[in-house]
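> A predicted structure for the sequence below; I have some questions about it.
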Amino acid sequence: MLHPFDPGYVAEPFVTLCSEYPGTDVYPPGQFRTEWGPIFHRGRLDGSARVLVIGQDPAQHESVIRRIMVGEAGRRVQGMLRKLGVTRSYVFINTYLYSVYGSVKAHTRKDARLVDYRNRWLHALLTGSRIEVVLAFGRVADEAWRFWRETPAGGGIDLAYAALTHPTQPESASNGDKAKLADATTALLRNWNKALQAVAPRVQHPDAPTPLVLYGDTWTDEDRIGIPEFDFPAGLPAWMREQDGWARRVGPDDLAKRRNITIRIPKGVVA
């Protein structure tokens, strides 16, 4: 059985980008979990991507796997991409290289060193590329795109663009209240439907042409799909790709949780 995988950062300009990433002088440890290192992307870096996805910041699963949007948010976005007929030709980057700790101050978000490095990634992915659509999930992702558009290179590119509600915003906003969760989910899916209708005509080269089917008022099994094996580094265990909840920040206080990611193999994998 063959196991396709992502070969990683093997060509320029991505080799240089991965060797010149900013550290704690740009990403303050009081605002970011810099101790777990930067996490750069997920998807195609060979110029074949048709859709660029901008997310926000990595969580604990991403810290282990070293690819972004591999948890519940990633599965929901993967389902949206399939509605556009895009099953392989995509690339993801985040607004921030490091997981946010608490909140990010305005002056940090606008730090020229942080913004310029991110814009180098956008420049590498967009200039002369085949990208047709850009999707930004979350407020800071939309801000990242607007900062890029203000550059000379960004201002000269004509692409379909949509700013969308973050995939897991309903869970974070409802705080365990089921009624609030249901309402927030419906609002998110309406936001996503509006975006789908706007950008779908601009996807001229889908991997699997398919009629556009909009979301209902809540998630269905078909809306959340697995992330393909070819998006992950070689040799990653199947259970890390197929399930959520195996990585948790554990400890009696915030500092202990910051220092620890506990990995637990799901039931049924071993006897």
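Received it, and whenever you're ready, just let me know what you need. Numbers count the residues shown, from 1 in each chain.
> only C-alpha atoms for contact and neighbour calcs from this point on.
Will do.
> There's contact between residue 240 and residue 247 in this structure, I believe.
No: Residue 240 is beyond contact range of residue 247, at 9.2 Å (criterion: C-alpha atoms under 8 Å).
> okay, how far is it across stretch 231-244, tip to tip?
Length of stretch 231-244, first residue to last, C-alpha to C-alpha, to the nearest Å: 16 Å.
> Give the buried residues for the longest helix seen in the chain.
Secondary structure of the chain per DSSP state H: the longest helix is helix 178-199. Residues of helix 178-199 classed as buried by neighbour count (16 or more other C-alpha atoms under 10 Å): 181-182, 184-193, 195-196, 199.
> Structure two is appended below for comparative analysis:
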Amino acid sequence: MSRKAAKEEPKVHPFDPGYTAEPFLTLCANYPEETVYPPDQFRVEWGPIFHRGRLDGSARVLVIGQDPAQHETVIRRILVGEAGRRVQGLLARLGITKSYVCINTYLYSVFGTVKAATSRNPALVDYRNRWLKALLVGQNIEVVIALGQAASTAWTMWKASPDGQASQVPFVAVTHPTQPESSSNNDKVKLAAATKKMLQNWNAALQQVHQNVIHPDVVTPLVPYGDTWGADDRLRIPDDDFPAGLPLWMRENDGWARRTGADALAKRRNITITVSSGVVS
């Protein structure tokens, strides 16, 4: 008589349960639309994208990004592409592997240039400040990191509010994670120089705030970046940050979503998704 095969235990797939408690339920139900985010400056047709990370009060570091790109549009979480992997590496140098939360300056993907009047629209600023209040006032955030100029400006606007003036949480602004690529125009020499300059900027920021992370997930001595990306500088985004049921290849790879079309309008209307090589035989 043949021996029955041992029953295989089902795999566990951690996920982000979403917006299950106040004030985030209301924030996600009542958000600014086209009167605040004009369609000539934002891809409002793809909808708003709110956050990534912990909303349960356990976050120790708040990251403020800029705006969602095509991968974020599909996954419905921010900073899930190349910039997100670089941010994971930055957080790890502070000993933070899970106790973080990320929001963006803008809910919608930027199309072209954001006009100054739009960026200062009280409805846009006030809504973003409601998120910052929910994450900062009476919470456990020990450090705030802004990625790029737009995020730094968002923080300045928050600090001008009564709640912002009362907040004393340490803050640092760093160069945006993909600025080297956007500034080098496919020139390898320029890319190398811009990457080195950015990592020097990140090292200075880490020196400034490392001591302020009092409750890291892992006690980590500060190790500076080199002149270019090392093997452990771009880290996988944890499954707990993604919505339930997201396929593994979307979580582990990048480059599977591209804006495609013959002109700017066509690219605005289309995101082409390609299953990663090797997934389908």
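On my side now, so go ahead. Quantities reported herein were computed from a predicted structural model and do not represent experimental measurements.
> overall similarity of the pair, as a TM-score.
Remark: TM-score between the superposed chains equals 1.00 [TM-score structural alignment, normalised by the length of the first structure]; 271 aligned residues with a C-alpha RMSD of 0.4 Å.
> quick one on the thing from earlier: what's the matching range in the second structure for the longest helix of the first structure?
Using TM-score structural alignment, helix 178-199 of the first structure lines up with residues 188-209 of the second structure.
> centre of the chain versus that stretch, how much separation?
19 Å (C-alpha atoms, centre = their mean, to the nearest Å).
> Mean deviation, that stretch versus the first structure?
Comparison of stretch 188-209 of the second structure with the first structure after fitting gives an average deviation of 0.4 Å (mean C-alpha distance after the TM-score superposition for the first structure).
> just so I have it, where are all the helices in the stretch 101-250 of the first structure?
106-109, 112-126, 139-149, 152-155, 169-174, 178-199, 238-242 (DSSP state H, counting those that start in this stretch).
> which secondary structure elements does the fourth one contact?
Spelled out, that is helix 152-155 of the first structure. On a contact count with 3 or more C-alpha pairs under 8 Å, 6 or more residues apart in numbering; DSSP states H and E, helix 152-155 of the first structure meets helix 139-149.
> Show me which positions of the helix it packs on end up buried.
So, applying 16+ other C-alpha under 10 Å, buried residues of helix 139-149 of the first structure: 140-145, 147-148.
> what does stretch 108-116 of the first structure give?
109, 114-115.
> Take the residues you listed and write them to JSON lines, including distance to residue 69 of the first structure.
Listed next are these as JSON lines, based on distance: C-alpha to C-alpha, whole Å:
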{"residue": "109", "distance to residue 69 of the first structure": "20"}
{"residue": "114", "distance to residue 69 of the first structure": "20"}
{"residue": "115", "distance to residue 69 of the first structure": "20"}
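> ok, now which ones touch the spatially most central residue of the second structure?
In the second structure, the C-alpha nearest the mean C-alpha coordinate belongs to residue 79, at 3.0 Å (C-alpha atoms, centre = their mean). Residue 79 of the second structure sits next to 52, 65, 68, 72, 85, 102 when contact means C-alpha atoms under 8 Å, 6 or more residues apart in numbering.
> and the counterpart of it in the first structure, how far is that from residue 269 of the first structure?
Matched by TM-score structural alignment, residue 79 of the second structure corresponds to residue 69 in the first structure. To residue 269 of the first structure, residue 69 of the first structure is 23 Å away according to C-alpha to C-alpha.
> likewise residue 256 of the first structure?
28 Å.
> likewise residue 242 of the first structure?
Noted for residue 242 of the first structure: a distance of 12 Å to residue 269 of the first structure, by C-alpha to C-alpha.
> now do residue 187 of the first structure
From residue 187 of the first structure to residue 269 of the first structure the distance is 37 Å (C-alpha to C-alpha).
> what does residue 145 of the first structure give?
Residue 145 of the first structure is 41 Å from residue 269 of the first structure, by C-alpha to C-alpha.
> ok, now residue 213 of the first structure?
Taken as C-alpha to C-alpha, the span from residue 213 of the first structure to residue 269 of the first structure is 35 Å.
> repeat for residue 6 of the first structure
24 Å.
> Tell me which of those two has more neighbours.
Between residue 6 of the first structure and residue 269, residue 6 has the larger neighbour count (other C-alpha atoms under 10 Å), namely 16 against 8.
> what does that one align to in the second structure?
Aligned partner of residue 6 of the first structure by TM-score structural alignment: residue 16.
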